[in-house]
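**Student:** okay, structure incoming, though there's no sequence with it:
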């Protein structure tokens, strides 16, 4: 990949910087029209960019929606019993409406208040909750849904929302993750999209939790990683330069074995050769150590991640522009009751107690170039 800057593009860049410096006060006044986000936003990781300038951009995001159930009892899903008006969580229509409004606000605020072009989600009960979200709480017709039922014992699925005007959905394949325990987990969703005659594939994951302890539960995440490896390798066997975006709640961090060793996902410096299976744009964020996507026992964990295949390092189709994802953590998604130095995600429930927040995770966002 040619990462050099031509003289005209260098001059253009200097001119843009000069204009930006002169218009700083105007930019500030426009920002005041948006909802206040607080100085904690500085804790979001500043994306590291590679020098090549793409023709346009696509913004990918992932968000664990923390048990987005409807309020109706599904007789075939015992996992939804507590998320009904008469269930343990007393999940009423009013509470669902509040959660939907919170989620929609977060989605609209991403990508500088334009919303993402593609959003992967997990912990959704069914297609119906996504239809409510996209038709009643987000601008109707802007996003289309990719969803399929997973065999998870709690009845929660992975899914995608994509901007209909930007992307054409071609096909979806669901991949079963065999844990070898007889207990099912979430499938890995593989969806292929087309834009301007070029295709790319997105994988949405929600790997098994650390229930029972990190070490004891690790084999389950290794099994999920091995499934992902088979998917990625099969795509690259057909096209070594295939553009693949992989995202999800992995319940492991970039340095953990399932991601670092089995999946072979590593950071990319922005220059030179890359000899690993996937570029992990969460790895630079973990190295900085300022914030994570999840807060557990007073520590940040970066378990929500976006990765791309080496094919995204070329200058065709998807083009890596930012080498680090952004943890999207505006003030309105934070728990303001907590210590200001931490301010974890403002969750919907703590145990059985309804807090009224959006989710116990922050979303992660990555802007990718397009040529």
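**Tutor:** Perfect, I can see it now. What you are looking at is a predicted structure, and each value in this text was computed from that prediction instead of being measured.
**Student:** CA only for contacts and neighbour counts going forward, please
**Tutor:** OK.
**Student:** where does residue 120 fall, secondary structure wise?
**Tutor:** Residue 120 belongs to strand 118-124 when assigned by DSSP states H and E.
**Student:** other SSEs contacting that strand?
**Tutor:** strand 56-68, strand 157-163, strand 198-206, strand 244-249 (3 or more Cα pairs under 8 Å, 6 or more residues apart in numbering; DSSP states H and E).
**Student:** now do the helices in the protein.
**Tutor:** Along the chain, the segments classed as helices by DSSP state H run 7-22, 24-31, 93-113, 127-132, 214-238, 257, 283-288.
**Student:** quick one, which of those is nearest to residue 77?
**Tutor:** Comparing these by their distance to residue 77 (Cα to Cα), the top pick is helix 127-132, with 14.2 Å.
**Student:** the closest one packs against which elements?
**Tutor:** Short answer (3+ Cα pairs under 8 Å, 6+ apart): helix 127-132 packs on strand 143-147.
**Student:** quick one: the strand it packs on to chain centroid distance?
**Tutor:** 15 Å (Cα atoms, centre = their mean, to the nearest Å).
**Student:** what distance do you get for the closest residue to residue 160 other than its chain neighbours to residue 162?
**Tutor:** Once flanking residues are discounted, residue 160 sits nearest to residue 120: 4.4 Å by Cα to Cα, 6 or more residues apart in numbering. From residue 120 over to residue 162 the distance is 9 Å, taken as Cα to Cα, to the nearest Å.
**Student:** of those two, who's got more company?
**Tutor:** residue 120 (28 against 21; other Cα atoms under 10 Å).
**Student:** wait, that one touches residue 59, no?
**Tutor:** No: in this structure, residue 120 is not within contact of residue 59 by Cα atoms under 8 Å, at 11.4 Å.
**Student:** that older thread, OK, contacts around the residue nearest to residue 160?
**Tutor:** 60-63, 158-161, 204, 247-248 (Cα atoms under 8 Å, 6 or more residues apart in numbering).
**Student:** and for residue 342, the neighbour number?
**Tutor:** 18.
**Student:** check contacts around it.
**Tutor:** Per Cα under 8 Å, 6+ apart, neighbours of residue 342: none.
**Student:** from residue 207, how far off is the closest residue to residue 224 other than its chain neighbours?
**Tutor:** In space, residue 224 comes closest to residue 177 once its chain neighbours are excluded; the distance is 5.7 Å by Cα to Cα, 6+ apart. Separation of residue 177 from residue 207 (Cα to Cα) stands at 9 Å.
**Student:** in addition, the following structure is provided for comparison:
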């Protein structure tokens, strides 16, 4: 059927048609395109937030014969780890990661308790994280089959070299490697990033347990000393789940990291989470008490320098939002985790709270 417009309405009708056509075109755009464009990283010139987050057993659903630690995280395993549960976990984790940076992806974030590089790829490509983000990951010999890794925006951070630092424990026990990444931030300042997940505190032999973390601290200290020998003013950022508190022997004595007020001219590493008010929060809640076992430690130069890459200690802390927590009848507000005891499924986020720090130049 042919529609004939009256001459006096030609201009108006054409305008209306164009408006309708434009709206229809916008409505038909793929949803994924809208998601990606709305989540492009906010590149803050001269400032970057770094986050560390224990992801609480991020496994894919595929049974890896070489990794006995993943047996419970398969569709037929104890966790009944289906594709739907896995995708729900990815979405939850990304919701937290994005929220730590005011709704934008942090330019650099470290993670632990990841099974392999595939789960990192899925975290990037199966959520609204910008697709151009990259990862640094090495498989480690940990008996639970979990590793540490770095995720970063290559527009902000350039990797020059990286290596996994192996920790040899007594009795042929294995743990997570320490990840060392040497790069440049904003194409200007060299930076050494260390990501950690030290041996657990849960052991019948407390002396052996503490000794394992002291061993991890020794490996980290040795590498830091080698860097300081070449450059006493090197930029070093150490993040991780240390399974020890800021005042424990492994941190204070072996690694030599102290809080700002406790440090002296010979202190090379400053624990910027050491003096946060523990009554106001931490990264892990044990029997109703918040503990600061996830920490951020930096080289002295990053605290005291007046120019170049430096940390803002007042903008360091733990990110805790109501949607990440639930109310426990006995212990109060607790992190809403994925699984409880005996693999009771809660469908939450993680049993840890992210630690963060802000750096400027």
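**Tutor:** Yep, that arrived. None of the values given here were measured: they were computed from a predicted structure.
**Student:** coming back round to it: in TSV, list the contacts of residue 120 of the first structure along with neighbour count and distance to residue 324 of the first structure.
**Tutor:** Shown next, in TSV, are the contacts of residue 120 of the first structure (neighbours: other Cα atoms under 10 Å; distance: Cα to Cα, whole Å):
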residue	neighbour count	distance to residue 324 of the first structure
60	24	12
61	30	13
62	29	14
63	27	17
158	27	23
159	27	23
160	24	21
161	21	22
204	27	18
247	26	13
248	26	15
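**Student:** out of those, the closest to residue 344 of the first structure would be?
**Tutor:** Of all those, residue 344 of the first structure sits closest to residue 63, with 15.0 Å by Cα to Cα.
**Student:** could you find the counterpart of residue 313 of the second structure in the first structure?
**Tutor:** Alignment note (TM-score structural alignment): residue 313 of the second structure maps to residue 322 of the first structure.
**Student:** what is the burial count for its match?
**Tutor:** Residue 322 of the first structure has 19 neighbouring residues, counting by other Cα under 10 Å.
**Student:** isn't it right up against residue 367?
**Tutor:** Yes: counting by Cα under 8 Å, residue 322 of the first structure does reach residue 367; the two are 6.4 Å apart.
**Student:** ok, the alignment partner in the second structure of the residue nearest to residue 224 of the first structure - contacts?
**Tutor:** Under the alignment (TM-score structural alignment), residue 177 of the first structure maps onto residue 167 of the second structure. Listed by Cα under 8 Å, 6+ apart, the contact set of residue 167 of the second structure reads 174-178, 215-216, 219.
**Student:** go on, residue 145 of the first structure?
**Tutor:** 130-131, 159-162.
**Student:** just put these in CSV and tack on distance to residue 26 of the first structure.
**Tutor:** Converted to CSV, the contacts of residue 145 of the first structure look like this (distance: Cα to Cα, whole Å):
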residue, distance to residue 26 of the first structure
130, 38
131, 38
159, 39
160, 36
161, 33
162, 32
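**Student:** out of those, which two sit at the greatest distance?
**Tutor:** 131 and 162 (12.7 Å).
**Student:** grab the nearest non-local neighbour of residue 160 of the second structure.
**Tutor:** Among residues not flanking residue 160 of the second structure along the chain, residue 183 sits closest, at 4.7 Å (Cα to Cα, 6+ apart).
**Student:** tell me who's in contact with the one you found.
**Tutor:** Applying Cα under 8 Å, 6+ apart to residue 183 of the second structure gives the contacts 157-161, 190-192.
**Student:** swap in residue 144 of the first structure?
**Tutor:** Listed by Cα under 8 Å, 6+ apart, the contact set of residue 144 of the first structure reads 134, 161-164.
**Student:** ok, those in the second structure, which still hold?
**Tutor:** Contacts from the contacts of residue 144 of the first structure that recur in the second structure, judged by both residues aligned by TM-score structural alignment, their matches' Cα atoms under 8 Å, are 161-164.
**Student:** how about these, which pair is most distant?
**Tutor:** 161 and 164 (9.0 Å).
**Student:** between the two, what contacts are shared?
**Tutor:** Residues touching both residue 161 of the first structure and residue 164 (Cα under 8 Å, 6+ apart): 143-144.
**Student:** show me the contacts for the equivalent of residue 127 of the second structure over in the first structure.
**Tutor:** Here residue 127 of the second structure is matched to residue 137 in the first structure, going by TM-score structural alignment. For residue 137 of the first structure, the contacting residues are 100-101, 104, by Cα under 8 Å, 6+ apart.
**Student:** please indicate which of those residues are buried?
**Tutor:** 100-101, 104 (16 or more other Cα atoms under 10 Å).
**Student:** how about those residues in CSV, adding distance to residue 77 of the first structure?
**Tutor:** Listed next are these as CSV, based on distance: Cα to Cα, whole Å:
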residue, distance to residue 77 of the first structure
100, 22
101, 25
104, 26
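**Student:** out of those residues, flag the one nearest to residue 9 of the first structure.
**Tutor:** Taking those together and measuring to residue 9 of the first structure by Cα to Cα, the closest member is residue 104, at 37.8 Å.
**Student:** that closest one reaches residue 135, doesn't it?
**Tutor:** No: counting by Cα under 8 Å, residue 104 of the first structure stays clear of residue 135, with 10.8 Å between them.
**Student:** who touches both of those two?
**Tutor:** Contacts common to residue 104 of the first structure and residue 135, judged by Cα under 8 Å, 6+ apart, are absent.
**Student:** alignment lookup: residue 96 of the first structure to the second structure.
**Tutor:** Using TM-score structural alignment, residue 96 of the first structure pairs with residue 86 in the second structure.
**Student:** ignore what I typed, I meant residue 280 of the first structure.
**Tutor:** Per TM-score structural alignment, residue 280 of the first structure is aligned with residue 271.
**Student:** neighbours of its match, how many?
**Tutor:** Residues lying near residue 271 of the second structure (other Cα under 10 Å) number 27.
**Student:** before we move on, what about the one 5 residues further on?
**Tutor:** Residue crowding around residue 276 of the second structure was assessed by other Cα under 10 Å; the count is 17.
**Student:** so what's it up against?
**Tutor:** residue 317.
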